[in-house]
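Asker: Need a 3D model of the following:
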Amino acid sequence: MSDIILKVENLSKQYRLGVIGTGTVKDDLKRWWYGIRGKADPFQKIGEENDRTAKANSNYVWALKDINFEVKQGEVLGIIGKNGAGKSTLLKILSKITSPTTGCVKSKGTVASLLEVGTGFHAELTGRENIYLNGAILGMTKKEISSKIDEIIEFSGCERYIDTPVKRYSSGMTVRLAFAVAAFLEPDILIIDEVLAVGDAEFQKKAIGKMQDISRGGGRTVLFVSHNMAAVKSLCSRAILLQNGNIIKDGSVEKVVDNYLSMDSHIYSTEFEVSQIPLDKLVYIKKFKITSQIKTGTTFNFYYEIVSNVEKQVDIAVSFKSNQEVPIYQIYSGHTNEQLVLHKGINRITGAVKELPLIQGDYNISLWIGSGAITFDFFSSILRVKVLEGGFKKEHIAEYRNFPVIANAKWYLNDR
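Answerer: Below is the predicted model:
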């Protein structure tokens, strides 16, 4: 028996742009006339690629175009891409919420979807009643639902409100309950869109752990859409990358995520300067630039231009973050007890790091200036830089890419 639980073949979805009104009857009649004569849909030929940034020349656009992939039972598939790439459209077709224009989806077993906050919930019913409603939709008996209802309520953390109408729930509570229902009623395929981002950090951690249990322990299949690349990497073993309605990459999650993050990797900068003077700040960063090429294992120089309206001792920081916005490395004047006393007016500060301990790759830089717990000015991910190969051997770095910071140490062997 084949272990393929979901198969998508030549899947396409076409939408009409603009306000649906005058002319649709004409188009429908034309489509019908072509159909009864055995001819191809006339509007399939004129539909354009789904590039939301470009002005349309046609009234029709392909939200998805010739999508083909298979998913094995127990596999966790990540679906990633920029806004407008076609991710939500794909999930709605897989969930049978909307139908494709061409192509087909073949699946085995039950499918549960968590696409939008409150999807599948009746606002006037209580949380408990909605659990039974969703279970019935999934084809479960009342007895089967009752055997799991205590676990669902406990996991959701909404026990106090479980007999309150869902319309009085916050968006976070609604997502908690909806995810608990979808996960514990044990569908064969669980489809989850970005809605988990509505939950707090504690719930997101619980949800990811539960999805791992579902796939690894229960052998169930999960399709997971998220813009959180760290979550995709930790949960998924495989991913597909969508762009303008097309699959441009299908493979291991590491390679696909790297491909996605490198789509804008040509956008680098080595200098930042504020264009408007912030009148509400006593101290602010006017300019920052990198004054030398950044190479791993070599010296890295940078330059601050700070405007101060007071005489003040401050600390400054330059932080390197991954493309997933995870802090990797920080240069902080407080670590070395540097005495940086600003005078009124423009202050110029230069800094240098010997043997930068980062492997080669792309990083985002954030800037901070403050005094103790007080922040005077802060910029998150203000620059994107590329660290080049330098003082460390490339072949050794490639083996340890999971460790972005490399320490350069002295080694001594004691003779016996």
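Asker: Going by C-alpha atoms from here, please, whenever you check contacts or count neighbours.
Answerer: Noted.
Asker: Count the residues that sit near G23.
Answerer: 8 (other Cα atoms under 10 Å).
Asker: Please provide the structure for the following sequence as well, for comparison with the first:
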Amino acid sequence: MSVILRAKSISKQYRLGKVGTGTLGDDLKRFWCSITGKEDPFLNVGAVNNRNSITNEDYVWALRDINFEVKQGEVLGIIGNNGAGKSTLLKILSRVTSPTTGSIKTKGRIASLLEVGTGFHGELTGRENIFMNGAVLGMTRAEIKSKLDEIIAFSGCEMYIDTPVKRYSSGMTVRLGFAVAAHLEPEILVVDEVLAVGDAEFQKKAIGKMQDLSTGEGRTVLFVSHNMSSIKGLCTKSIVLESGKLVFEGKTDNAVDFYLNKNKTLSRDFFVDKVKRKQNYIKSIKVNTSKNGFHEFNEDLSIEIIIYCFNKIKEPAVSYQILNNENIPIIHELILKSELAFGEGKGFYKLTSKINNLKLYEGDYSLNVYFADNFSKNTFDKLFEVCHFKIFNSDKRPYYWQKGSALYKENDTKWFISKITDERFA
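Answerer: Just a heads-up that it's a prediction; the model follows:
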């Protein structure tokens, strides 16, 4: 198969805060370099795009030196945490924005579905938007008309097809947008996580359509999703992005395993410099498993969360979710000041949540953690997909706990709180 898309040394830099370099002199220097053919002097600086860190730089690299190829008929999965650069990459591939350095070479038309309502005009009806999108893709009116009935039927929006799109729900907009993008015969179809807005029935139909496009019609699909089951079921090849860099490229099963096991650490320290910024934040998280990253079924599990309070919080609340390997929350635990006193004044507090006899099916798990004020509804800090660990079943598992059955929780949770006076946290 021939290469239909090639990304060579793609990088994208953004300025934090104000647009421009900040001074007239630096702006003139950048302009002079551009007209004389010299490299932009400000491309030599810039922090790594890591949402869990602090930078003193004025620039950040959303993507840095990305190289890959996609062959005709391949379905490429793009995997990574929030903020890894997935959507930025798709915008560059779709020509929504241009790369700071590097080049993209493609053959044929590209249809994109990057967010709800991409390319739609709210005042136009669904039918009119179909013709407008087709024209943008370079199709004739006759070509669009021949596909019109099929597009409308696939979207399930027959009743509202002559209603302005601004009155559509987000789910209806996604349905119609995907139907248009998939049926107007692009050589490359680019789909972001937007399909998650649709219901389960439509997601299944959309994934089936993408499979038909790649296997039956030889078209290429680029697919971003946090649903690892969808990635495994659809994609023939995947890449993993981390902090704007490509860290893995290969078979999808290997890519998913790499992503789920990347930074598989049971404890994380965050934002050690935030004390100087006078904020409330999460200092660290630790999962105490029974066997160093592996936790036995029906054993006690404790999770330690250290928070920093800059001042007294009226109704502090700390919670965590345990996510399965598809990043779906299956357990949610919460502690409030009304249950155990904390956040009474400035300082560090250690909150320990102990789940007695944890009963979860074998597999990979991780945490989402939140720190907020329940009174003002203000969220101070939140961290996603951290502290990965694995549950394994042993002879403690009852016979009726069959592998692959529905997830199940029958747990007793207790919280313990203490204020930290250790100088290491000061």
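Asker: TM value for the aligned chains?
Answerer: Scored against TM-score structural alignment, normalised by the length of the first structure, the superposed chains reach a TM-score of 0.69; 322 aligned residues with a Cα RMSD of 3.5 Å.
Asker: Skip the chain neighbours and tell me the closest residue to S265 of the first structure.
Answerer: Nearest non-adjacent residue to S265 of the first structure, counting by Cα to Cα, 6 or more residues apart in numbering: D362, 7.4 Å away.
Asker: Pull the contacting residues for the one you found.
Answerer: 265, 322-323, 384-387 (Cα atoms under 8 Å, 6 or more residues apart in numbering).
Asker: Now for E123 of the second structure, how many residues are close by?
Answerer: Quick note: E123 of the second structure (other Cα under 10 Å) scores 13 neighbours.
Asker: whoops, I mixed them up, T36 of the second structure
Answerer: 8.
Asker: any idea how far S98 of the second structure is from it?
Answerer: 20 Å (Cα to Cα, to the nearest Å).
Asker: same thing with S9 of the second structure?
Answerer: Taken as Cα to Cα, the span from S9 of the second structure to S98 of the second structure is 13 Å.
Asker: Equivalent analysis for S290 of the second structure, please.
Answerer: Counting by Cα to Cα - S290 of the second structure and S98 of the second structure are separated by 49 Å.
Asker: Those two: which is more packed in?
Answerer: Comparing S290 of the second structure with S98 by other Cα under 10 Å, the one with more neighbours is S98, at 18 against 15.
Asker: what lines up against the more buried one once you look at the first structure?
Answerer: Structural alignment (TM-score structural alignment) places S98 of the second structure against S99 in the first structure.
Asker: Which positions within the helix or strand hosting the residue nearest to S265 of the first structure qualify as buried?
Answerer: Using DSSP states H and E, D362 of the first structure maps to strand 361-371. By 16 or more other Cα atoms under 10 Å, the buried positions in strand 361-371 of the first structure come out as 361-370.
Asker: again with stretch 256-269 of the first structure
Answerer: Quick answer for stretch 256-269 of the first structure (16+ other Cα under 10 Å): 256-257, 260.
Asker: same deal with stretch 188-198 of the first structure?
Answerer: Residues of stretch 188-198 of the first structure classed as buried: 188-196, 198 (neighbour count, 16+ other Cα under 10 Å).
Asker: Quick check: the longest helix along the first structure compared with the second structure, mean distance?
Answerer: Longest helix in the first structure by number of residues, with DSSP state H as the criterion: helix 201-216. Aligned to the second structure and superposed, helix 201-216 of the first structure gives a mean residue distance of 0.7 Å (mean Cα distance after the TM-score superposition for the first structure).
Asker: re earlier: in JSON lines: the buried residues of stretch 256-269 of the first structure, plus secondary structure and distance to Y132 of the first structure.
Answerer: JSON lines is the format used below for these (DSSP: H, G, I helix; E, B strand; the rest coil; distance: Cα to Cα, whole Å):
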{"residue": "V256", "secondary structure": "helix", "distance to Y132 of the first structure": "39"}
{"residue": "V257", "secondary structure": "helix", "distance to Y132 of the first structure": "38"}
{"residue": "Y260", "secondary structure": "helix", "distance to Y132 of the first structure": "40"}
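Asker: out of the residues you listed, who's nearest A239 of the first structure?
Answerer: V256 (6.1 Å; Cα to Cα).
Asker: roughly how far apart are the closest one and H227 of the first structure?
Answerer: In terms of Cα to Cα, V256 of the first structure sits 13 Å off from H227 of the first structure.
Asker: show me where the second structure has helices.
Answerer: 24-36, 86-93, 126-136, 141-155, 170-183, 200-211, 228-234, 252-261.
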